[in-house]
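Chemist: how would this look folded up:
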Amino acid sequence: MNKQKLRFVSIGFLLSAVLLAGFQLFYPEALPGSTLNGEANADSTDYREKYESTLAELELQKQLDEAAASSSVAAESTVSSSVPAESTAPPAANAPVTFVITSGQPMSVVIDNLVSAGLITDRAVFEQYLNDRNLVTKINVGEYQLSPDMGYEVIADVITLE
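Modeler: A predicted model of the protein is given here:
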């Protein structure tokens, strides 16, 4: 490389550095995730909460869609058959329930599913129990046999394998 080409390259680097420094000096709010005093925006701190609430909403919508689909199938089967369907007795109050935790489910969805399955009665108390004992990150994926008479402590021990 000759001297003249090397000078042009160095002038190019110098001009780009000056332009970037001037842009940062005069338009600091235009940079993503920054403010005038250099602190992070409030929007960047609550992504986890937004992620969990979005997942919970999607899970709820999925369950509602499945329930609507199963009720429409049940309605079609009762309309199409001339023999009435047998009525099944509701399961016993303390009968074991197969509870499934899938990969990627946030804690809020797991607790909502426990409440909807009738395994726990107070969402806030169970969530506080998990938080107090640092079990939030120890919830394991799997299929568990749980019953409502187990209590919060036993259910937490089973799903966290502690």
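Chemist: only C-alpha atoms for contact and neighbour calcs from this point on.
Modeler: OK.
Chemist: show me where this protein has helices.
Modeler: 3-26, 47-80, 107-116, 123-132, 152-160 (DSSP state H).
Chemist: Export these as CSV, with columns for mean neighbour count and distance to F99.
Modeler: Below are those laid out as CSV (neighbours: other CA atoms under 10 Å; distance: least, CA to CA, whole Å):
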stretch, mean neighbour count, distance to F99
helix 3-26, 11, 54
helix 47-80, 13, 15
helix 107-116, 18, 8
helix 123-132, 14, 16
helix 152-160, 17, 9
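Chemist: right, and those - which one's nearest L146?
Modeler: helix 152-160 (7.0 Å; CA to CA).
Chemist: could the helices of the chain go into a markdown table alongside distance to Y144?
Modeler: Converted to a markdown table, those look like this (distance: least, CA to CA, whole Å):
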| stretch | distance to Y144 |
| --- | --- |
| helix 3-26 | 55 |
| helix 47-80 | 19 |
| helix 107-116 | 11 |
| helix 123-132 | 17 |
| helix 152-160 | 7 |
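Chemist: One more sequence to fold, the one below, so I can look at both together:
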Amino acid sequence: LLNKRDNISRQPINLMKFWLEFKQEFTLNNPDAIGCLRMNMDGNNLTVLVDSMHLQQVMWNLCNNAWRHSRQDENAITVLIRSSGRMHISIVVADNGKGVPPDVRNHLFEPFYTTEKQGTGLGLYVARELAHANMGQLHYHPEMNGFELILPKEQVQDE
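Modeler: Here you go, the predicted model:
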């Protein structure tokens, strides 16, 4: 599971292009979610330095969780993408469900902790490990009812 760190291939990923492809794939797999994912991007050319498969896996996990816990209406999932300081980009995946109860929050990223009958309890644990492997972070923000993935921005070399 975690030996993925060994063969990590971080490359510049344009988040608008990534999101459009990701959203298409997500709604193909979750037809009920068509029209229920909104994305707001602050800036039109945000590029992160990340392993594309890892980004895919983390976003899949966050959006799946968000959809499952949302009201599953047209405001179910909101994704906010913006710069965070000069060096990073923040991707927040929020849903309009009830939020994570306080007693569960401390356990969110623990391996094998789950509130789902079919859950492995590895989703958020793996998501955070993959964020860390890509020099990023993953946090839960109760006030936003969402998870924030922070990744390094592609640094354009100044001559």
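Chemist: quick one: TM-score?
Modeler: Laid over one another, the chains give 0.22 as their TM-score (TM-score structural alignment, normalised by the length of the second structure), with 59 aligned residues with a CA RMSD of 4.8 Å.
Chemist: what separates R48 of the first structure from R123 of the first structure, distance-wise?
Modeler: 19 Å (CA to CA, to the nearest Å).
Chemist: Hmm, I typed the wrong one, I wanted N131 of the first structure.
Modeler: Going from N131 of the first structure to R123 of the first structure by CA to CA gives 12 Å.
Chemist: in the top helix by length along the second structure, what's buried?
Modeler: If each helix of the second structure is counted by residues according to DSSP H, the longest one is helix 52-69. Neighbour-count burial for helix 52-69 of the second structure, counted by 16 or more other CA atoms under 10 Å, picks out 52, 54-55, 58-67, 69.
Chemist: Show me what it is packed up against.
Modeler: Here helix 52-69 of the second structure touches strand 10-14, strand 77-84, strand 88-95, helix 123-133, going by 3 or more CA pairs under 8 Å, 6 or more residues apart in numbering; DSSP states H and E.
Chemist: That one vs strand 88-95, what angle?
Modeler: Interaxial angle, helix 52-69 of the second structure versus strand 88-95 (axes from the mean of the first three to the mean of the last three CA atoms, to 10 degrees): 30 degrees.
Chemist: need the buried residues of helix 52-69 of the second structure in JSON lines with distance to Y125 of the second structure, can you?
Modeler: Below are the buried residues of helix 52-69 of the second structure laid out as JSON lines (distance: CA to CA, whole Å):
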{"residue": "S52", "distance to Y125 of the second structure": "18"}
{"residue": "H54", "distance to Y125 of the second structure": "13"}
{"residue": "L55", "distance to Y125 of the second structure": "14"}
{"residue": "V58", "distance to Y125 of the second structure": "10"}
{"residue": "M59", "distance to Y125 of the second structure": "13"}
{"residue": "W60", "distance to Y125 of the second structure": "13"}
{"residue": "N61", "distance to Y125 of the second structure": "10"}
{"residue": "L62", "distance to Y125 of the second structure": "11"}
{"residue": "C63", "distance to Y125 of the second structure": "15"}
{"residue": "N64", "distance to Y125 of the second structure": "14"}
{"residue": "N65", "distance to Y125 of the second structure": "13"}
{"residue": "A66", "distance to Y125 of the second structure": "16"}
{"residue": "W67", "distance to Y125 of the second structure": "18"}
{"residue": "H69", "distance to Y125 of the second structure": "18"}
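Chemist: quick one: which two of those are the most distant?
Modeler: S52 and H69 (25.7 Å).
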